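Visitor: here's my sequence, what's the structure:
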Amino acid sequence: MTKPNARVLKDVIRTIPDYPKPGIMFRDITTLLGDAWAFRRAVDELVQPYAGAKVDKVAGIEARGFILGGAVAHQLSAGFVPIRKKGKLPHETVRVSYLLEYGEDEMEMHADALVKGERVILVDDLIATGGTALGAVELLRRLGAEVVAACFVIDLPDLGGAEKLRAAGVDVRTLLAFEGH
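Guide: Sure, this is the predicted structure:
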């Protein structure tokens, strides 16, 4: 057995070849979430640059962003805002369409989830092409949020999503990078 201080987060993430389609290497963080040490370390590393900073809310993108974002919000003593797929929220919402690698989708958040000027960190498990994260940033900004940063456990730099976010004026923090798709 490996000593905990010698462990590496990347080794805890399961890779599933050809899912959801041939040629894709799916990076499954459920193994990270199920490992107490790895989950704690990932959350601590996502929180660290913002500890002591003024952060009003953490926004998490459905679904794994809810798990990570809730833990980050707790550590920062901030509120949590869910960003969901269209039709999943019960109150008045604002909606945005965004591009996926092979199509388009919509996501929304409650119209009263933020107060103009609140400082928000966006959290999700993975940044790939950036379409979902850019859509979430658009929603947050539409409600007047100052997007402090977008944080992800995994970056797939070959797909360019983190660079697109940076080009949109968003500070991006990622913990790990995997080559390919």
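Visitor: all contacts plus neighbour counts: C-alpha atoms, from now on.
Guide: Fine.
Visitor: quick one: the helices in this protein?
Guide: Counting by DSSP state H, the chain has helices at residues 9-12, 30-33, 36-47, 64-76, 131-142, 161-167.
Visitor: and of the ones you listed, who's closest to residue 91?
Guide: Nearest of the helices of the chain to residue 91, taken as C-alpha to C-alpha: helix 131-142 at 15.8 Å.
Visitor: residues contacting the residue lying closest to residue 95 once chain neighbours are set aside?
Guide: For residue 95, ignoring the flanking residues on the chain, the nearest one in space by C-alpha to C-alpha, 6 or more residues apart in numbering is residue 108 at 4.3 Å. For residue 108, the contact set (C-alpha atoms under 8 Å, 6 or more residues apart in numbering) comprises 83-87, 89, 93-96, 139.
Visitor: give the contact list for the residue nearest to the spatial centre of the chain.
Guide: For the chain, the residue nearest the mean C-alpha position is residue 124 (1.4 Å; C-alpha atoms, centre = their mean). By C-alpha under 8 Å, 6+ apart, the contact set of residue 124 is 60-62, 64-66, 68-69, 151-153.
Visitor: and this one, so I can compare the two:
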Amino acid sequence: MKTVRDYIRTIPDFPHEGIMFRDVTTLFGDARGFRMAIDQLLHPYAGTPIDKVVGLEARGFILGGAIAHQMSVGFVPIRKKGKLPGKTVEQAYQLEYGEAVMELHDDALQPGEKVLLVDDLLATGGTAEAGIRLIERLGAQVTGCAFVIDLPELGGARRLQNLGMQVHSLCAFEGL
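Guide: I've put the predicted structure just below:
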């Protein structure tokens, strides 16, 4: 029987030499694989009160939208700076080659709302931490962080757990 990991393609030397890119588009393109991933991402949160699903740009939108639909809750995108049309709050975070900024509409979440944060890949945890900071600045509470892939050597899960977050990943790949 296939697992979620079996649907993920690895592309060597992308976007740089020495990187093993974990491509989830092959997972998304297969109806059974995609359904399996959504079901497994939801499973730990069955019975947990969640008001909104927040997806990190860009593949987190695909997963988050499907999860929000299944949970019958709203979906909220966290985007790269300059992509949202309304008033926003922003959070800078470090990349291996510099700094980036994520934004969230300032009225996207209400104080006290319970939120599930979703993305395809957890590497260093910088993007997810920026998302958590934005969610918390609006007064909402992160109930959990769900990812398809964890790259444990990069320490992202540990970083988020040190922030008090519950982290759920469907599979892990060693190396970069």
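Visitor: so after superposing, what's the score?
Guide: A TM-score of 0.98 describes the superposed chains when it is computed by TM-score structural alignment, normalised by the length of the second structure; 176 aligned residues with a C-alpha RMSD of 0.7 Å.
Visitor: rewinding a little: which of the contacts of residue 124 of the first structure sits closest to residue 169 of the first structure?
Guide: Among the contacts of residue 124 of the first structure, and counting by C-alpha to C-alpha, the member closest to residue 169 of the first structure is residue 151, at 13.9 Å.
Visitor: related to what we said a few turns ago, any idea what the residue nearest to the centre of the first structure aligns with in the second structure?
Guide: Counting by TM-score structural alignment, residue 124 of the first structure corresponds to residue 119 in the second structure.
Visitor: re earlier: which one of the contacts of residue 124 of the first structure is nearest to residue 112 of the first structure?
Guide: residue 60 (15.8 Å).
Visitor: next, count neighbours for the residue mapped onto the closest one from the second structure.
Guide: Taking TM-score structural alignment, residue 60 of the first structure has residue 55 as its aligned residue in the second structure. Counted with other C-alpha atoms under 10 Å, the neighbours of residue 55 of the second structure add up to 28.
Visitor: how about residue 55 of the second structure, what does it touch?
Guide: With C-alpha under 8 Å, 6+ apart, residue 55 of the second structure has these contacts: 61-65, 75-78, 117-119.
Visitor: and what of residue 46 of the first structure?
Guide: 72, 151-153, 173-175.
Visitor: can I get these in a markdown table including distance to residue 8 of the first structure and neighbour count?
Guide: Below are the contacts of residue 46 of the first structure laid out as a markdown table (distance: C-alpha to C-alpha, whole Å; neighbours: other C-alpha atoms under 10 Å):
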| residue | distance to residue 8 of the first structure | neighbour count |
| --- | --- | --- |
| 72 | 20 | 29 |
| 151 | 19 | 28 |
| 152 | 16 | 23 |
| 153 | 13 | 23 |
| 173 | 18 | 18 |
| 174 | 15 | 19 |
| 175 | 11 | 15 |
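Visitor: residues in contact with residue 171 of the first structure?
Guide: Counted by C-alpha under 8 Å, 6+ apart, residue 171 of the first structure has contacts 148-150, 165.
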